[in-house]
Each structure stands twice: as C-alpha cells, then as structure tokens.
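Chemist: from the sequence below, what's the structure:
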Amino acid sequence: MLIDKPLPELRRYRGRNPRPADFTRYWREALRELDATPVQPELVPNREIDVPGVECFDLWFTGVGGARVYAKYLRPKAPIGRRHPAVLQFHGYSGNSGDWLGKVPYVAAGFCVAALDCRGQGGRSTDAGAVQGNTLNGHIIRGLDDPDDRKLLFRSLYLDTVQLARVVMSRPEVNPDRLGAMGASQGGGLTLACAALEPRIRRAAPVYPFLCDYQRVWEMDLAKDAYAELRDYFRRFDPCHEREADVFRKLGYIDCQHLAPMIKGEILMYTGLMDQICPPSTQFAAYNHIRARKEMVLYPDFGHEWLPGEADRTLRFMLPLAR
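Modeler: The predicted model follows:
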C-alpha cells in the first residue's frame, strides 16, 4: 500500500510550502527579541516522586510576550561541582510534559532532563494572552489574520524551546557543550526548530515531526486530525481561497523545513511510511534540507503510532553525550 510518493521520490522531495522572502530576517529579529526578554528562572523542588539518586523540580521561566513557561526538570544527585549532559523533551500537540517517572532512565544514565509544557496546551504554562491553561484550538492558525507576522503563536512556541535550552545550559550542574533534544509529532517539530534556532544542540531525535510543509498536507487532502484547523480556517475565514497564497506564505515562517538548514547538530529522525497524520513527504521535506550529519530510520508498515525500538535507539543515540 502506498499513501504518499514512492520512496525514491521521497528521498529527493524538497517541499511545496513557500519560504517567505524575509525568512532569515524574521528569525534573526525573533532571536533578538528573545535576547531582550528577562528570563526570570525559578526552580522549585518537587516531591511528587521520591527516587533514589534523582532530584525533581518545577522549572519556570519567562518567554517572549511575558508568558511564564513551565517545564519539569530532573537531575542526578551528585557531588557539587560535577557537570552533566542534558536532554530537552518536547511533547505532542495538545499534550504536556508527561509523568516524572518516564524521564528517570535518562537521569540514571547521567543526564539532566527538562521537559517543556507548551503554552496554552495540556500543561501548566501561560498562553501568550496571559491565560493560564488550555487555549488549544487553532494553534497553527493563531495569528494568521494579524497584519503583524510576529503574532504567529508557533513563533513564540519555537522561541520557548530556545529559552528552555538557554536556561538549562546556564545551570551550574549542566555541561552546555553536551545538550540533546527529542520529541514526537509536535515534539518532533519542536525538536527540529530548537536544534535550528539554538545551534549548540549537539544531538536531536525528532520522531515523525509535525509542523512541516503545510501546503503539501493541504494538497494531499490530509488537513484533518492534527492539521484539521487548516481546513477550518479556510471554511470560516477564506471560503473562496482568495488569500490562499498569502496563508501558506505566512505559514512558511513556522515551517520546520525552512528552519532545517540552520541545524548544526547530529540528527536521528524516525518516519513511518504509513503516516496519514504527518505525511512522509512532509517529514522528508524537512529532512532533505538538513545539511548536518543525519540519519533517518524508516518504519515501512507503521503510521503515526508507537514505533518499536525507537526509545531504546534514541537513548543509545544520546549516550555519547554522557561520555
């Protein structure tokens, strides 16, 4: 069964969604805004679980627009002065940073772990509109109708991943030269964005990344599930598609395929060739733009689901950071 382009074509595919002419300037200015944002980090001990050798904290920091952003932070109990590698974890669309326990294997391997709650989704972070909690509906299209291209919500989300990386690298127990990032679906897209915008990320493992090549999703008639808001947007706000070209141009600012050439660290990416939520061609669009050392692991019979062996392989991929 073939749901997308044949594999030889996927390996050559370079994407459909246009790249805005001022894309480089857009992200350069975004990073300058982040530089000017007071971080105000706060680390609060959390004792929800008590695991020998592990310390857990609630981590708060300020993102662009003044949002207070939350992450779970875990570190090994170790003698003062020792510096550890660290890994950032990013969750799927509408989710949250997950349970503490799932992060313990990385702490056992010597890593500090920071798991982000995306603003306005299923965790504790504050949305850009200063509303705590869930404002999930329409995150991809948030800001499309604002004349200021900087109002795209995912611009803020991508910058939150960078701010988290900076906060973690500034910790005295962290070696800033040994930082990894990982996540699946939305978390995979955020992993790509973080690795692009924070070039000190040494290793990144995106799993079937979301947020890539929006126009291809539309043309495949797969604007459903995670991408359903694209169809909703056109039906509600542009039913005759009079502004279609500008919609996809603007989405190009938050398209991970256009950020991918900026990645410096090594990439291990996973793609299921039966994926009808984040189609394989959209994932290849990002992968094929990566210029850094990279590898793609293909699952021919799997879609947007649990991939056997992925978690173990990702841990092995990250372990050199701990040596």
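
Chemist: going forward, measure contacts between C-alpha atoms and count neighbours the same way
Modeler: Noted.

Chemist: do a quick rundown of the helices in this protein.
Modeler: Listed from the start of the chain, the chain has helices (DSSP state H) covering 7-10, 23-35, 104-108, 153-169, 186-197, 214-219, 228-237, 244-251, 256-259, 280-287, 310-318.

Chemist: I'd like the structure of this one too, to check against the first:
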Amino acid sequence: MALFDLPLDELRAYRSASPEPADFDAFWTKTLQEAREHELDARFEPVVTGLRTVQVYDVTFAGFGGHPVKGWLTVPVSVDGPLPTVVEFIGYGGGRALPHQHLLWASAGFAHFVMDTRGQGSTWSVGDTPDPVGSAPAFPGFMTRGVEDPESYYYRRVFTDGVRAVEAARAHPLTDASRTAVTGISQGGGVTLAVGGLISDLTAVAPDVPFLCDFPRATTVTDQNPYREIGNYLKAHRGRTERVRETLAYFDGVHFAARGRAPALFSTALEDQTCPPSTVFAAFNAWAHEEKAIEVYEFNDHEGGGPHQEAVKLRWLTNRL
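Modeler: Below you'll find the model as predicted:
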C-alpha cells in the first residue's frame, strides 16, 4: 500500500480544522457529574486461571448511567505495596478477551486494568458488557449510534466508562493512584485521548494509532471502516451532515488532546488508511503538555508498531511510573 496522506514534514505541522463546541467543557462536566451520582461499586473477584506468576481479578464497576461494566485487573503475585498502574482500552469491535491474553504489564511489575467495551466483543476478541441503551436508526457498527445528538451518542457512554474505569482501578488497594497511565490501540487509543483530557492527574498517556480524531478530515480522506460508517449513514440520511458533524465535535480526540495534562507518547503509521496519520498528528500537535513524542512507522498500515511499539512503551512507562 502506497503512502496516501500528507508528507511527513507537513504532518508534523498539521493542525485540525475541527470546530470545538463552545460548551465542550460544560458538556463533559455535566456528563461525569451525572455518572458519579451512581456509586462506583467496584468489585474485584479473584479468578482461578492456572497462571502462576500473576493474580487476576474479575472486575465489575458502575459506568455511564450506573450500568455495570466489566474488566480484568491483573497484578504480579506476592506483591507488597501499591503498584504503578496501566489502564488499557480495547480496539474497535473487541472486548476484554481472556485473562491469559493480557500478561505484558503485570509481567513487568505493573498492575494492569483492562476495560471491557460496552456492546462490543463479538468480532476479534470476546467481551462481556452489554450496552443497555438503544438509539435511533444507525448504520451497522457503533459509529452512528445516536449520532445526531451528543447526549445520546454511543461514545458519550464509552468515554464515561473509561473515566470510571480509571476510578475503579485506583480503588483497589494494590494500585497506586498517584502513578496511573492510560493506553490503548486504535479505538482504545481514542478512548485513551478522551480519558487523558478528562482526568487531570494521570502520570502518562500512550495512545497508539488512535481512532476518533479529527473527524472532519478522517471522514473525507479515507473510505475505510469504521470512519466510512459515518459516510454510509449520511448517504442514506441526506441533509443531516451538519448535525452529525456538530455531534462528533464533542467526541473529537483533538479537543481532548488540547486538555492533556500528562506526558504523552503517540504512535502512527504512514500507510494507515483506517486511522490516517494526519488525524493522529492532529491530536498529537494539539496535545497540551509540553512533554510529548510520537513514534512514526513509515511502511506500516493499521498494525502500526505492533510488538516494537509495545517495547517502546514498556521502556517509556517504566521511566515514568
């Protein structure tokens, strides 16, 4: 696959034209206040997995609307004190999977919290969290569920779940709330950016090939799903483009990035047609904290850096946590 986006020198200077809603902060303050009216009720049930070097807990906590959200907490065995903690969010269509699929961070001495994604987990990895909220007519997938109103949009619930997942992770006695990082790939990277903009005291933020960034460009520069779901919705619902764009602006990673208060490590791939590099650089260039870096994989598609980026993140987070 050939390079299709802006040249790298232009990417490094690229800024999004995504308009920020005037009430962006008020919208998210209200959303999180409503979520916190429900007790977090984080429950951690030990799981027998056959793994000898880690202990796994099956987690349930109250997310958006007080709805139960699942997760895994994995910690090294025989730990003596609060551990630096990595909270991870999952890529599009996937769920929290099975405990033995998440061993990297606990093997390195961290506590590792994986959030299930409501309504997903029936494609490439299994999930266990339903989304009890319906929506108006939508194109198949998750991108257009409730997309004509920010109050009802699907990612309002997911991003709120992400904030509550950090709160749940910090509620366990083996985690150190003062040393908490968030990370994720693709959709998980988009949730990472949102949580990084909504929680002010994170230690580090590490989104890889993040999705849900710079919607005005993403929905016109690539015809790959999931962004194409929005175009297909508008193909059927003619005349609603402006309303949809107004909704998406409340969920654009660029605007969350402008509120990022922690060091950040991004990654992108220049042949990535799923999350085009210009949309990733839009969020990176908007990231507010002065300590930030981006790993660029010139000849990779949406797999990005894969295990190579995991190694980079492991070194980077070890130095910060």
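
Chemist: TM-score of the superposed pair?
Modeler: The TM-score (TM-score structural alignment, normalised by the length of the second structure) is 0.91; 311 aligned residues with a Cα RMSD of 2.0 Å.

Chemist: residue 251 of the second structure touches residue 157, doesn't it?
Modeler: No: using Cα atoms under 8 Å, residue 251 of the second structure is not in contact with residue 157; the gap is 10.9 Å.

Chemist: neighbour count winner among those two?
Modeler: Neighbour count, other Cα atoms under 10 Å: between residue 251 of the second structure and residue 157, residue 251 has more, with 25 against 21.

Chemist: now which residue in the first structure aligns to the more buried one?
Modeler: Residue pairing (TM-score structural alignment): residue 251 of the second structure is matched to residue 254 of the first structure.

Chemist: quick one, what contacts its match?
Modeler: Applying Cα atoms under 8 Å, 6 or more residues apart in numbering, we find residue 254 of the first structure in contact with 154-155, 211.

Chemist: can you do 7 Å?
Modeler: 154-155 (Cα atoms under 7 Å, 6 or more residues apart in numbering).

Chemist: quick one: it from residue 305 of the first structure, how far?
Modeler: Separation of residue 254 of the first structure from residue 305 of the first structure (Cα to Cα, to the nearest Å): 24 Å.

Chemist: so what corresponds to residue 275 of the second structure in the first structure?
Modeler: Matched to the first structure by TM-score structural alignment, residue 275 of the second structure sits across from residue 278.

Chemist: if I read this right, its match contacts residue 210, doesn't it?
Modeler: Yes: with contact defined as Cα atoms under 7 Å, residue 278 of the first structure counts as touching residue 210 (5.8 Å).

Chemist: what do these two both touch?
Modeler: What both residue 278 of the first structure and residue 210 touch, as defined by Cα under 7 Å, 6+ apart, is an empty set.

Chemist: in the first structure, where's the longest strand?
Modeler: strand 174-184 (DSSP state E).

Chemist: burial measure for residue 40 of the second structure, as a count.
Modeler: 20.

Chemist: picking up where we left off before, for the match of residue 275 of the second structure, which residues are in contact?
Modeler: Counted by Cα under 7 Å, 6+ apart, residue 278 of the first structure has contacts 208-210.

Chemist: separation between residue 232 of the first structure and residue 192 of the first structure?
Modeler: As judged by Cα to Cα, residue 232 of the first structure and residue 192 of the first structure stand 26 Å apart.

Chemist: higher neighbour count, those two?
Modeler: Neighbour tally, residue 232 of the first structure and residue 192, criterion other Cα under 10 Å: the higher count belongs to residue 192, 35 against 16.

Chemist: look up how far residue 216 of the first structure lies from that one.
Modeler: As judged by Cα to Cα, residue 192 of the first structure and residue 216 of the first structure stand 18 Å apart.

Chemist: residue 162 of the first structure now?
Modeler: 27 Å.

Chemist: so these two - more neighbours on which side?
Modeler: Between residue 162 of the first structure and residue 216, counted using other Cα under 10 Å, the more crowded position is residue 162 (24 against 18).

Chemist: give me the buried subset of the contacts of residue 278 of the first structure.
Modeler: For these, a burial check counting by 16 or more other Cα atoms under 10 Å picks out 208-210.

Chemist: which one of these is nearest to residue 149 of the first structure?
Modeler: residue 210 (20.7 Å; Cα to Cα).

Chemist: tell me who's in contact with that closest one.
Modeler: Residue 210 of the first structure touches 185-186, 188-189, 278, counting by Cα under 7 Å, 6+ apart.
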